[in-house]
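Q: Below are the sequence and a predicted model for it; my questions follow.
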Amino acid sequence: MKLHGLRIPVVVLSLLLGLSLFFGCQWLYQKYNYKQPLVASLSENKAVLSYEVDDKHDQLLIEVRMSTPNLMEDYKKLYTKLDAIMGKKPFILKLTDDRDSELIKAYYNSQYAIYQAISRGTYQEMAAVINKESIALGVESKVFIDRDNIYLQMKHNNHELNEIVPRNPSSSAAMAGGELFNAEGN
C-alpha cells in the first residue's frame, strides 16, 4: 500500500523502531546514570535501615529510615552523596521513623521552642525546653544544629523519631523529612 509514494508499513515500522530505540536508550541512561549508583549508595550506608525510591513524579522521592548516633552528620553525608549521584535531577530526601505516642507528644510539646528559636535565635533555650519535655515523658533526646537545619533525634523504648526542621523554610537546601503533628499524632 502506498500513499504519495511512501510505503505505509515501512513508515510505521520505522516509527516504531525509532520510538523503541529512544525509550530503550532513556531506560538505560536512567538505570546506569543514577538508579544503580543511588541504590548502591543507599544499600552501602550503615546508617540507612531501609529505603524506598519513588520516581513517578517530576521530583524523585527518596524515603529513608535511619538509625544513627548523630543524625546531623549522617544525614548530611547521605544528602551530599545523593546530590552528587543525582546531578541536576531534582530529588527530595525524606526521613521516616517509627514514632510512638510518647515521642509524638515530646515533639509536639517541643515545636513551639523550635520555631521560636528559628525566629529569635534562642537555640540554647530551645535545647533546654526539648530536654525538659523529653525527660518528663521518659524520652531520650538529642538536638543538632547547622546553618540549614535543626536535627532532632528522640528515642523511647524501641521507637525513634528523627525530625529535620529547616532553619530557613524557603531554602531549597533545607529540604528534609517530616511534618508537624498535633497532640493526637495526626
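A: Thanks, I have it. Residues are numbered from 1 along each chain as shown.

Q: Going by C-alpha atoms from here, please, whenever you check contacts or count neighbours.
A: Noted.

Q: where along the chain do the helices fall?
A: Ranges of helices within the chain are 8-30, 36-44, 71-86, 101-120, 123-137, based on DSSP state H.

Q: Can you say which of those helices is nearest to Ile164?
A: helix 71-86 (8.7 Å; Cα to Cα).

Q: Give me the buried stretch members for the closest one, please.
A: Neighbour-count burial for helix 71-86, counted by 16 or more other Cα atoms under 10 Å, picks out 71-72, 74-75, 78-79, 82-83, 85-86.

Q: one more structure, for comparison:
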Amino acid sequence: MEQLRNLRWRWVAGSLVATLALLLAASWGLRAVTREEPLQGFLRSQPEVLGYSEDTVAGTRVLRVELRDVPDLSRTYRHLYEGVARILGGEPFRLEVADRRSPALEEAFYRINPLLQEALATGRYGDLVDRVEERARALGLDRARVFIDPDRLYLQLHEGSDYLYAVLPRPDGPAGRR
C-alpha cells in the first residue's frame, strides 16, 4: 500500500495518455496504408470512373462514383462494388453512381420508374426490358437499357451526350432477404 502512495501519479497518467495517443496514431496510419491508399488507387485506376467522393452516413461509408458513358452499367457496377468490398473487408459501405443527367432524362426516369417499381414489388421481370425500351422510344430517348442480376436492377437512359444511371436493390435478391 505504501508503494502506491509513493507513485508519481502525474507521470503515470501522462504516460498512459501518451501511449494511448501513440496507439491511435499507429491505428490511423495503418488504416491509411491498408485501406485508404489502396481504395483511392483502385478507383483512380478504373477507366470508367471520372471521379469519386466519400462521405459517412450513420456509420456507413458512402462512395459516390461518377461514371463515364458505359456500355453495361451492371458489369461496371459489380466490378467496382467487388473491388471496393475486397479492399474494405467487412467495413460497411454503400456505392452510389453519379451520371450526366439532363432535365429531360430526369423526366423520362420519372415516367419509367413505375415500371421498375412494379417489377421490384411483384418479382416479375419477364417483359420489363421490352416495356422500358418501348416507353423510352415513346419519350424520344436515344437508348434505354435494363440489366437484372440477383441483387440489383440497373437502368441506363441515354439522350445525346447525356446519360442517367439508376441502381435499385432487389428485395427478392439475396441482399434483400437478409
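A: That came through fine. Being a predicted model, the structure only gives us computed values, none of them experimental.

Q: about what we covered before: would you format the buried residues of helix 71-86 of structure 1 as JSON lines with distance to Cys25 of structure 1 included?
A: Shown next, in JSON lines, are those (distance: Cα to Cα, whole Å):
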{"residue": "Leu71", "distance to Cys25 of structure 1": "38"}
{"residue": "Met72", "distance to Cys25 of structure 1": "38"}
{"residue": "Asp74", "distance to Cys25 of structure 1": "35"}
{"residue": "Tyr75", "distance to Cys25 of structure 1": "33"}
{"residue": "Leu78", "distance to Cys25 of structure 1": "29"}
{"residue": "Tyr79", "distance to Cys25 of structure 1": "28"}
{"residue": "Leu82", "distance to Cys25 of structure 1": "23"}
{"residue": "Asp83", "distance to Cys25 of structure 1": "23"}
{"residue": "Ile85", "distance to Cys25 of structure 1": "19"}
{"residue": "Met86", "distance to Cys25 of structure 1": "18"}
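
Q: Any chance of CSV for the helices of structure 1, columns distance to Lys94 of structure 1?
A: Converted to CSV, those look like this (distance: least, Cα to Cα, whole Å):
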stretch, distance to Lys94 of structure 1
helix 8-30, 21
helix 36-44, 13
helix 71-86, 10
helix 101-120, 17
helix 123-137, 22
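
Q: looking at those, which is closest to Pro166 of structure 1?
A: Comparison of those against Pro166 of structure 1 by Cα to Cα identifies helix 101-120 as nearest, at 8.7 Å.

Q: how about the closest one, which residues of structure 2 does it hit?
A: Correspondence between helix 101-120 of structure 1 and structure 2 is established over residues 103-122, with TM-score structural alignment as the criterion.

Q: Identify each buried residue in that stretch, please.
A: 105, 108-109, 112, 115-116, 119-120.

Q: Likewise for stretch 45-65 of structure 2?
A: 48-49, 52, 61-65.

Q: how close does the alignment partner in structure 2 of Met154 of structure 1 get to Leu24 of structure 2?
A: Using TM-score structural alignment, the partner of Met154 of structure 1 in structure 2 is Leu157. When Cα to Cα, to the nearest Å is applied, the distance between Leu157 of structure 2 and Leu24 of structure 2 equals 47 Å.

Q: on that earlier part again, pull the number of nearby residues for the match of Met154 of structure 1.
A: Residues lying near Leu157 of structure 2 (other Cα atoms under 10 Å) number 24.

Q: how about the nearest residue to it, chain neighbours excluded?
A: The shortest distance from Leu157 of structure 2 to any non-neighbouring residue, by Cα to Cα, 6 or more residues apart in numbering, is to Ala144 (4.5 Å).
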